[in-house]
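A.B. asks: what follows is a predicted protein model with its sequence.
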Amino acid sequence: MPWSQPILRRLEALSLQSSHKIIVGVDYGTTFTGASYVTSKGRELSDIVLISSWPGPSKDTETVFKAPSRIAYSADNPRINKDCWGYQVEPGMIAYSWTKLLLDQGTPLTQYDDPALENASETGILKLPEGKDAVQVVTDYLTQVYRHILKTISKNITEEALRITPIEFWFTVPAIWSDKAQNATKIAAHRAGFAGSFLRRRDKIFLISEPEAAAITALKKYTTGIMGGSVKTGDGVLICDCGGGTVCGSTAIDRNFYRLMSKRFGAAFDKLPVKRKSAGSEFMKRFEIIKRDFGNSDGQSTFELPLNMTVQNADDRYFDEEERLVIISSDDLRVLFDPVIAQIIRLVKQQLQDARGQNGKEMINRIVLVGGFGDSEYLRKAFRSSFGSTGKIAITVPDNPQAAIVQGAALRGLEGLRSATKRCRRHYGFDWGIHFRQGIDSEDSAFYDAYTGSKMASGVMNWIIKKGDRYADNHAMSIPVAWEHHPSWSLRKTILFHASDQTVAPERQNNKDVYSVGNIVVDFSNVDLSRFNPRFVYGTPVYHLKFELKVIFGAQEGVLKFEAISQGRTIGQTSIDFTKDQYY
């Protein structure tokens, strides 16, 4: 029997008076997506509920902790009358996968990025449907995820209770992602309904980096339990996130596999319809099983994968034409795995070296592997061989490493667990004019300040926080800014915000290693200009609009925040318009 409106209003009032809420962790991954939830009354890791039922007939079992990050549109598939997602996408459907990677494809490559990522799009994996960009496709997929999360929670606490209880959604994002990509994630989540509904105005979205979420789970497990030995004060723990789309992830092996198939079969493979070889196809589902089990095989030397393909003069070592089976060997798998694992090992060695350099001694005594690829026995053996043979570093994998990140996201919201400080991943700042330095600054950059009459040089970077600097959550940096203003000019001022990933910060904005993050808008429309003591130049007043620009790093909302303070008061939380590129 439905509850009466008066009862619902009393319940809502009670909810408003209390701190009761639901915390939901969402791990939207390149290959799979997971979710967890817990009420604010929860206290332990065991109180966090992993969503273990996802819709669709293509899953192998009823209990699955993640759903494939793919979507198929009815417009592309005449056989279906509505869009399908996750396990609803069946072999033969035209679907879109790995879309998450397109959210950050404009970010400059690092030394650890896989150049084959761009080439993977030629196989039809990193494709977008006509008329949609990456944010729109991610929005469509997350809309389905949002509905399923609410439906699942409502089964446990009733729809009425869910309606009046605020929800915090903690989305995980890669640590190396640009500010633009993090903002794009929030935009897609809002559009999908997360904290974007008029009926759920008290819901909020926060972001947390994937390795930080994984670290929260791992440290919670190893400080409160005995499995794998306990972590003590002073221990150094390195979290290696081997999620699908990370530099340590298994999609790198997938890309190597596609490259091998293209090299071995040429046009016969390259020109196959995407639906036969993309994520979710029978071909790739079989490869996923082989990949996951590799390292456990007892002497198995060859593996078979079904693929409806016609190969002229097929080599029977690689293709069974009668049965339509691709044949790969253990040696083939080692060729696919070893370059990826070698890169992971190099990256971890660099991290160990950096930790040693910062502290003057060996700091790391435990490496924790999380993420889907962290469950690979072949990877674990390589880690034990490279790092665990001396007995000084323990190599551990938490139970269900795929769930570590989404559990950590919920724990972050539940307990407020967080790192005390973080290191900035890049330089941030803006360019401004400084007093001209004779013999240093180019005359091409020279100009005269109409207010002071001084000769100035433009385009010099003011880096307000530098790469490697430590900061805590909500760390704020304030910079005094003076802006020349004439009466005919707009009172809405735009500051170009820049970044650089180089170790040494470039001095000038026009350096090739400096790129734009976006535009900060500061609005002086409601500020008393007369208080800025104008000077008259040829009978026209010229103002120096002085203000403090505050940039807030590590805000739990997950994106850069700005405030402008003038005449002793905040004249507004300034907005940032993130730079657009072809992938948006």
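C.D. replies: Here it is on my side, so go on. Numbers count the residues shown, from 1 in each chain.
A.B. asks: C-alpha from now on. contacts and neighbour counts both.
C.D. replies: Will do.
A.B. asks: which SSE is residue 208 in?
C.D. replies: When elements are assigned from DSSP states H and E, residue 208 belongs to strand 204-209.
A.B. asks: same for the next helix or strand after that strand, what does it pack against?
C.D. replies: Moving toward the C-terminus from strand 204-209, the next helix or strand (DSSP H and E) is helix 210-224. On a contact count with 3 or more CA pairs under 8 Å, 6 or more residues apart in numbering; DSSP states H and E, helix 210-224 meets strand 167-173, strand 236-241, helix 404-415.
A.B. asks: before we move on, the earlier item: give me the angle between the strand holding residue 208 and helix 404-415.
C.D. replies: Strand 204-209 and helix 404-415 are oriented at 130 degrees to each other (axes from the mean of the first three to the mean of the last three CA atoms, to 10 degrees).
A.B. asks: before we move on, back to that, TSV for the helices and strands packed on helix 210-224, including distance to residue 200 and mean neighbour count?
C.D. replies: As requested, these are arranged in TSV below (distance: least, CA to CA, whole Å; neighbours: other CA atoms under 10 Å):
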stretch	distance to residue 200	mean neighbour count
strand 167-173	9	26
strand 236-241	33	20
helix 404-415	18	27
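A.B. asks: as CSV, those with distance to residue 398 would be great.
C.D. replies: As requested, the helices and strands packed on helix 210-224 are exported to CSV (distance: least, CA to CA, whole Å):
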stretch, distance to residue 398
strand 167-173, 19
strand 236-241, 11
helix 404-415, 8
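A.B. asks: out of these, flag the one nearest residue 111.
C.D. replies: Among these, strand 236-241 comes nearest to residue 111, with 17.4 Å by CA to CA.
A.B. asks: which helices and strands does the closest one pack with?
C.D. replies: helix 210-224, strand 364-370.
A.B. asks: closest to residue 40 out of the ones you listed?
C.D. replies: Nearest of these (CA to CA): helix 210-224, 17.2 Å.
A.B. asks: and the closest one, what's buried?
C.D. replies: 210-222 (16 or more other CA atoms under 10 Å).
A.B. asks: try this one next to it:
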Amino acid sequence: MADVPRIPNRHCFVVGIDVGTQWTRVCYGWSANVDYSEITTMRTWPTTGTETKTAEAVPTEMAYSQDQRGKISHLWGYLIPPGMPRYSCMKLLLDQTADDPDLRAAMATVRKQLPPGRSAWQIMVDFLRQIYAHILVVLNRDSPDRPYYRFRIKFWMAIPAEWSDQAQCRMWGAAKQAGFGSRTDDELMIVPESEAAVFGAVSDPDAQFYGAPVQLNENMLVCDCGGGTVDISAYRITNDDPWELSERSIGSRARYGTVNIDRRLHQLLFKRFGQAYVSLLRDRRSSSRMMRSFEWNKRRYRSRLKVKPLPAILRAPASPWYDPVKGEVILSAKEMEQLLLPVVVRIVGIISDQAARSKETGEPVDYVLLVGGWGASPYVRDQVRQACANLQIRIGSPADSAHVMARGAVVRGFGQATGMRERCPQHYGLMMSRPYRATTDSNRADLYPSPFLQQQMNTEIVPDSVIPIPFHCLLQSHERTVTIRLRSCSQEDAPKYYDPAVVQTVCDVVANLQDVDFSRLPRRTVKERIVYKVELMLEILLGQKHRALTFRVRLGNQLVGLASVQFQT
């Protein structure tokens, strides 16, 4: 819908989006009603036919169908019919810096399943475009007295705190491409999932906590056990009016793959049923009845309890593992624990490791907050609680741990909570060429040009922090744009030379120089062409409210303007 005049009003819709690896959740509220109980969870989703599906989340899945005329239709979530090839877990491929072996194995599997001609980023754009359109439909239906097209909308998207800057920029770019924040005065901001989880957990005065609630000035580990990954970050609550967080340590982050629990299940069933299981292609998808049942078991399983049978029609005889009359695959409690235990062991291991490291820094871990869909699993809770008891660490988990991120994103949008990044997580810089120095430079030709890394990581960051990176370029008079490829490195010491193993590309920053008076710049002749030396300053803006990297370019004291960003998809 084209932009229409807005009603003058300082209030707006606030929408929180949690795009998970396997499930997506959306919550929303009106900024005049900042009470936590006024936040609405989106529970209706389109499905085949004219009906709607009532569910707390929608599968993060896309499918593409083509008719006889070659027209391609985009199907998503519950609109995908059984048996149609679908594409999920594309979120995993947005961050290429993961070093966990299980996570990288899952990423390799997802990469092989991508449709021809489409990248994971493009599939994410297609999915988010459907989510954006559905949000507008729901706002229009549920708020007839406040039509969305007459008011501003602030979108707050929760993304993993452990993601690289490149992945964060790609996700933000995908959302912008999908339409979020595209209307006049609409905004798109991002908030780390772990921060949103804390805001959602502490802002609900009626929240039922498993274990102990979090308290002020505690050093906490936020353990987000999602459908695809387990993300762990460290924070301290420094204020409760409004709620304010400070990040404790860059080194406290960790990511582990949980999608491999499903992969282990497939391996187990293939070992038992062979080709009979291979033929069951549609039930190998996460939205199938069998995988939904397995997801139900993962979230509700408790040690030594009976596992709910998995519905699956197999061409297999009766056995201790399969009931052909009921069409059910049978798993024992021991087998279920063997599937879950490796990831739980890793969760407990990282908590124990962080507890030991935090004591050395004089900031011991006081509390572990379990969130995420899988964080509500009694089995996970029991195992982590036992480990925390041995470490003398308190543990808690909100009753509605699955929606806590989306609701917390709305709380952040209400202005009732703020997050603060205390340290720069990366070295940032550009690729620069300079004369060879025989006394200090390596004689390896593959090390040039060298990255010119300016900002040292772990330096303090305050709101509106700026990282200045000077550079120059030679341009002809008709060349009025400059593309700057921003690089980053997360190692403690920045490399002196370019090393693709440790230096990653964040994004391309495009600066518009239309208003620059080239006649005032130094010039020279190069290969019979007049070129101008343009000395610029790229400024990386950190500590912004939307948490995404933004940029501006200066020519001396003149602000050339905000630079646009291009993403490598």
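C.D. replies: Structure received. These numbers were taken from a predicted model, which means no experiment stands behind them.
A.B. asks: okay, the strand holding residue 208 of structure 1 sits on what stretch of structure 2?
C.D. replies: Aligned by TM-score structural alignment, strand 204-209 of structure 1 falls on residues 187-192 of structure 2.
A.B. asks: for the matching stretch, the distance to its chain's centre please.
C.D. replies: Stretch 187-192 of structure 2 has its C-alpha centroid displaced from the chain centroid by 11 Å (CA atoms, centre = their mean, to the nearest Å).
A.B. asks: next, the mean deviation of it compared to structure 1.
C.D. replies: Relative to the matching residues in structure 1, stretch 187-192 of structure 2 has an average distance of 1.4 Å after the fit, by mean CA distance after the TM-score superposition for structure 1.
A.B. asks: hmm, who's touching that stretch?
C.D. replies: Under the contact criterion CA atoms under 8 Å, 6 or more residues apart in numbering, stretch 187-192 of structure 2 has outside partners 153-161, 172, 176, 180-181, 409, 545-548.
A.B. asks: one more time with 6 Å, if that's ok
C.D. replies: 154, 155, 156, 157, 158, 159, 160, 161, 181, 546, 547 (CA atoms under 6 Å, 6 or more residues apart in numbering).
A.B. asks: likewise for stretch 522-534 of structure 2?
C.D. replies: 472, 473, 474, 475, 476.
A.B. asks: try it again with 7 Å
C.D. replies: Applying CA atoms under 7 Å, 6 or more residues apart in numbering, the contact partners of stretch 522-534 of structure 2 are 472, 473, 474, 475, 476, 518, 521.
A.B. asks: quick one: end-to-end distance for that stretch.
C.D. replies: Using CA to CA, to the nearest Å, one end of stretch 522-534 of structure 2 lies 8 Å from the other.
A.B. asks: just the buried residues of that stretch, please?
C.D. replies: Those would be 523, 531, 532, 534, for stretch 522-534 of structure 2 by 16+ other CA under 10 Å.
A.B. asks: quick one: map the last one onto structure 1.
C.D. replies: In other words, residue 534 of structure 2. So, by TM-score structural alignment, residue 534 of structure 2 is matched to residue 545.
A.B. asks: now do the same for its match: helix, strand or coil?
C.D. replies: Under DSSP: H, G, I helix; E, B strand; the rest coil, the three-state class of residue 545 of structure 1 is strand.
A.B. asks: one step back: now distance to residue 9 of structure 1 too, for the buried residues of helix 210-224 of structure 1, in a markdown table please.
C.D. replies: A markdown table is the format used below for those (distance: CA to CA, whole Å):
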| residue | distance to residue 9 of structure 1 |
| --- | --- |
| 210 | 39 |
| 211 | 41 |
| 212 | 39 |
| 213 | 36 |
| 214 | 39 |
| 215 | 41 |
| 216 | 38 |
| 217 | 38 |
| 218 | 41 |
| 219 | 41 |
| 220 | 39 |
| 221 | 40 |
| 222 | 44 |
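A.B. asks: okay, among those residues, which ones form the most distant pair?
C.D. replies: Going by CA to CA, the pair spanning the buried residues of helix 210-224 of structure 1 furthest: 210 and 222, at 18.3 Å.
A.B. asks: for the residue positioned nearest the centre of structure 1, give me its contacts.
C.D. replies: For structure 1, residue 173 is the residue whose C-alpha lies nearest the centre (CA atoms, centre = their mean; 2.5 Å). The contact partners of residue 173 of structure 1, by CA under 7 Å, 6+ apart, come to 182, 207, 208, 209, 210.
A.B. asks: likewise for residue 530 of structure 1?
C.D. replies: No contacts exist for residue 530 of structure 1 under CA under 7 Å, 6+ apart.
A.B. asks: quick one: it from residue 567 of structure 1, how far?
C.D. replies: Counting by CA to CA, the gap from residue 530 of structure 1 to residue 567 of structure 1 is 11 Å.
A.B. asks: over to residue 474 of structure 1?
C.D. replies: From residue 474 of structure 1 over to residue 567 of structure 1 (counting by CA to CA), the distance is 23 Å.
A.B. asks: same question for residue 535 of structure 1.
C.D. replies: Applying CA to CA, the value for residue 535 of structure 1 to residue 567 of structure 1 is 18 Å.
A.B. asks: just the helices in structure 1 please.
C.D. replies: Ranges of helices within structure 1 are 5-17, 116-120, 134-157, 159-164, 179-192, 210-224, 251-265, 267-270, 274-277, 282-293, 330-359, 377-383, 404-415, based on DSSP state H.
A.B. asks: how about those in TSV, adding distance to residue 69 of structure 1?
C.D. replies: Shown next, in TSV, are the helices of structure 1 (distance: least, CA to CA, whole Å):
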stretch	distance to residue 69 of structure 1
helix 5-17	34
helix 116-120	17
helix 134-157	8
helix 159-164	26
helix 179-192	14
helix 210-224	16
helix 251-265	13
helix 267-270	23
helix 274-277	15
helix 282-293	14
helix 330-359	22
helix 377-383	24
helix 404-415	15
